[in-house]
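K.L.:
what would the 3D arrangement of this be:
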Amino acid sequence: METEYHLLLGTPAPGGILVVCDHASNRVPEDVDLGIDPALLNEHIAIDIGVAAIAERMVAPGTAAWLGNVSRLVCDYNRQSDAPGMMPRESDGHAIPGNILTAQQRSARAARFFDPYHAALARLLRESPPALILSLHSFTPGLATCDRPRPWQVGVLYNQDERAARIAIPWLEAQGLVVGDQEPYSGKLLNASMNRHAEPVGLPYLSIEIRQDLIADDAGQVEWAGCMTRLCAVVAAELDRAGHLGLK
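P.N.:
Just a heads-up that it's a prediction; the model follows:
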């Protein structure tokens, strides 16, 4: 199923896994002019490189994928609706002149993309509540505007609900990976989609950031799709066991 604002792969199943990729696409509708070099649409400022291919490979009976269908420069779904970065005027040192909008223009774009994206995702989660949401993102090995090193291969983010994260971090470390706990940034500062759809209703979620140089080609995407599939199975099983034992 595809709309202007999202793409659904597979069939959502109650008690299954739903992979959510807010930044899966670099698509810019023909009637939206961002005023940037088109080459930038292949960079991290426009898309979470590699995540769509991983999500697609994870789709199987019991696992579906919900993908954003416009570039994060058009509308960043993983932001609060009133956040300046929801339609950024600048990203990692690049000006986005097409996002200098009036309040009316901003409201119209939100009504076209942001609002229906989140309304439809909320409806899906009500109708087919998963055992686990995998909120999947990727991060650049380094920002042009920051010289802080990013050595982690994968990061695990969370806000108030740490249940899935506390299972995932040691499991990923046991695979020999360099794991960032609340890296390359904290989920307590940036966790908008899961704050909206998971935390208020107690749906378990796992927010994962994979370093983009590891998933920029087919081989890396296949490897990490397998890793994420195994991780989700482990986390969902542990959460189910804890639930039966009355643990939180």
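
K.L.:
contacts and neighbour counts: CA atoms only from here.
P.N.:
Noted.

K.L.:
need the strands for the protein, in chain order.
P.N.:
Secondary structure of the chain by DSSP state E: the strands cover 6-9, 17-21, 63-68, 90-91, 94-95, 132-139, 154-157, 179-181, 205-211.

K.L.:
TSV for the ones you listed, including mean neighbour count?
P.N.:
Below are those laid out as TSV (neighbours: other C-alpha atoms under 10 Å):
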stretch	mean neighbour count
strand 6-9	20
strand 17-21	28
strand 63-68	26
strand 90-91	16
strand 94-95	15
strand 132-139	24
strand 154-157	26
strand 179-181	21
strand 205-211	25
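
K.L.:
the structure of the following sequence is requested for comparison with the preceding one:
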Amino acid sequence: MTYQPFFTEGADRPTRWLVTCDHAANTVPPFVNGGSLGLDPADMARHIAYDPGAAGVARALARALDAPCILSNFSRLVIDPNRGEDDPTLVMKLYDGTIIPANRHVGPADIEQRLNALYRPYHSALAQLAARQDDTIIVSIHSFTRQLQGRPPRPWHIGVLYATDERLTRPLINRMAQEPDICVGENEPYGGHLPGDAIARHGIAYQRLNALIELRNDLIVTEDQQTAWARRLAPMLVEAAGHAGVGSETVSPQSG
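P.N.:
A predicted model of the protein is given here:
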């Protein structure tokens, strides 16, 4: 089977929603160091290589919202599609205490190859999906580890990230805060904006409603957990969109 840098599902689904998953896979394409970054399989299964559980949530959420979904098919350690092209962390050489052997001596030509083969095709496809509707709403699904090495445990179950546009995220955070069993982080565990990141490129630049959702990865290990979170998030997103001035009748979630 020919390698593909991304996958899309439901491109013909009709609603304004678009679900993205920038760190869906830990795949290392064959042309990158023979298909290996020189890491142990255990490291490639960690959060440093991709966002565990995020792809399953993204697919289930897209079904629930009757929306298209786009998922990357390359490890964030190969090249990170949620960074600007000039970001110094675009290709990581050290992440959470782990040295990335295949990236230690990566040069401009190697990075350009990865940009052309992986990063740019993903963003081109994302841009086309986002442009299919006049009022696209982008929801980007990520996951985070409960504890980084040498750091205290993170208390949040879910984080909602944003830059300056709070039209969707503010009502979404307020809605989540009503749930007694959810500890929600506002711009936690990360800040909500990096220049040139995926939301900046496809959401903020076009004044599209957007939210980046981070789920703690130990809560979305199984397919059942991923589906349950997606089904829980879908009506919250619809309600938040209603508060943002998007008629809920146009974004009513479907059964997942």
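
K.L.:
nearest approach to Ala111 of structure 1 belongs to which of the strands of structure 1?
P.N.:
In terms of C-alpha to C-alpha, the element of those nearest to Ala111 of structure 1 is strand 6-9, at 13.8 Å.

K.L.:
what does the closest one correspond to over in structure 2?
P.N.:
Aligned using TM-score structural alignment, strand 6-9 of structure 1 spans residues 6-9 in structure 2.

K.L.:
quick one: the matching stretch to structure 1 mean distance?
P.N.:
If you overlay the two and look at stretch 6-9 of structure 2, the average distance to its match in structure 1 is 0.7 Å (mean C-alpha distance after the TM-score superposition for structure 1).

K.L.:
ok, back up a step: as a markdown table, the strands of structure 1 with distance to Pro38 of structure 1 would be great.
P.N.:
Below are the strands of structure 1 laid out as a markdown table (distance: least, C-alpha to C-alpha, whole Å):
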| stretch | distance to Pro38 of structure 1 |
| --- | --- |
| strand 6-9 | 22 |
| strand 17-21 | 22 |
| strand 63-68 | 19 |
| strand 90-91 | 14 |
| strand 94-95 | 12 |
| strand 132-139 | 20 |
| strand 154-157 | 29 |
| strand 179-181 | 32 |
| strand 205-211 | 23 |
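
K.L.:
my guess is His193 of structure 2 meets Ala163, correct?
P.N.:
Yes. Applying C-alpha atoms under 8 Å, one finds His193 of structure 2 in contact with Ala163, separated by 5.0 Å.

K.L.:
how many other residues sit next to the counterpart of Tyr185 of structure 1 in structure 2?
P.N.:
Counting by TM-score structural alignment, Tyr185 of structure 1 corresponds to Tyr190 in structure 2. For Tyr190 of structure 2, the neighbour count with other C-alpha atoms under 10 Å is 14.

K.L.:
residues in contact with the closest residue to Tyr190 of structure 2 other than its chain neighbours?
P.N.:
The spatially closest residue to Tyr190 of structure 2, leaving aside those adjacent along the chain, is Leu161, at 7.5 Å (C-alpha to C-alpha, 6 or more residues apart in numbering). Counting by C-alpha atoms under 8 Å, 6 or more residues apart in numbering, Leu161 of structure 2 touches 169, 186-188, 190-193, 211-214.

K.L.:
likewise for Thr229 of structure 1?
P.N.:
Thr229 of structure 1 neighbours (C-alpha under 8 Å, 6+ apart): Met58.

K.L.:
that one matches what in structure 2?
P.N.:
Residue pairing (TM-score structural alignment): Thr229 of structure 1 is matched to Ala234 of structure 2.

K.L.:
gap between that match and Val246 of structure 2?
P.N.:
Computed as C-alpha to C-alpha, to the nearest Å, the Ala234 of structure 2 to Val246 of structure 2 distance reads 15 Å.

K.L.:
and stretch 107-120 of structure 1, what's buried?
P.N.:
Within stretch 107-120 of structure 1, the residues that count as buried by 16 or more other C-alpha atoms under 10 Å are 109-110, 113-114, 116-118.

K.L.:
I meant to write stretch 188-202 of structure 1 there.
P.N.:
190-195, 197-199.

K.L.:
let's see which of those residues end up in helices.
P.N.:
Judged by DSSP state H, the subset of the buried residues of stretch 188-202 of structure 1 located in helices is 192-195, 197.

K.L.:
among these, which two are most distant?
P.N.:
Ala192 and His197 (8.7 Å).

K.L.:
Lys188 of structure 1 reaches Tyr158, doesn't it?
P.N.:
Yes. Under the criterion of C-alpha under 8 Å, Lys188 of structure 1 makes contact with Tyr158 at 6.4 Å.

K.L.:
picking that back up, between the strands of structure 1, which one is closest to Ala219 of structure 1.
P.N.:
strand 205-211 (14.3 Å).

K.L.:
the closest one maps to which residues in structure 2?
P.N.:
Counting by TM-score structural alignment, strand 205-211 of structure 1 falls onto residues 210-216 of structure 2.

K.L.:
contact partners of the matching stretch?
P.N.:
Contacts to stretch 210-216 of structure 2, defined as C-alpha under 8 Å, 6+ apart, come from residues 54, 137-146, 156-162, 165, 168-169, 192, 199, 203-204.

K.L.:
tell me roughly how far it lies from structure 1 on average.
P.N.:
Relative to structure 1, stretch 210-216 of structure 2 is 0.6 Å off (mean C-alpha distance after the TM-score superposition for structure 1).

K.L.:
what stretch of structure 1 does stretch 42-53 of structure 2 fall on?
P.N.:
The alignment of stretch 42-53 of structure 2 onto structure 1 (TM-score structural alignment) covers residues 39-50.

K.L.:
and the matching stretch, how far apart are its ends?
P.N.:
This stretch, stretch 39-50 of structure 1, spans 17 Å end to end (C-alpha to C-alpha).

K.L.:
what residues sit buried inside that stretch?
P.N.:
Residues of stretch 39-50 of structure 1 classed as buried by neighbour count (16+ other C-alpha under 10 Å): 41, 44-50.

K.L.:
just to revisit the earlier point, closest to Ala103 of structure 1 out of the buried residues of stretch 188-202 of structure 1?
P.N.:
Nearest to Ala103 of structure 1, judged by C-alpha to C-alpha, of these is Ala192 at 21.4 Å.

K.L.:
correct me, but that closest one touches Gln80?
P.N.:
Yes. Applying C-alpha under 8 Å as the test, Ala192 of structure 1 and Gln80 come out as touching, 5.9 Å apart.

K.L.:
buried residues of the longest helix along structure 1, list them for me.
P.N.:
Among the segments of structure 1 that qualify as a helix by DSSP H, the longest is helix 218-244. In terms of neighbour count (16+ other C-alpha under 10 Å), helix 218-244 of structure 1 has its buried residues at 220-221, 224-225, 228-229, 231-232, 234-236, 239.
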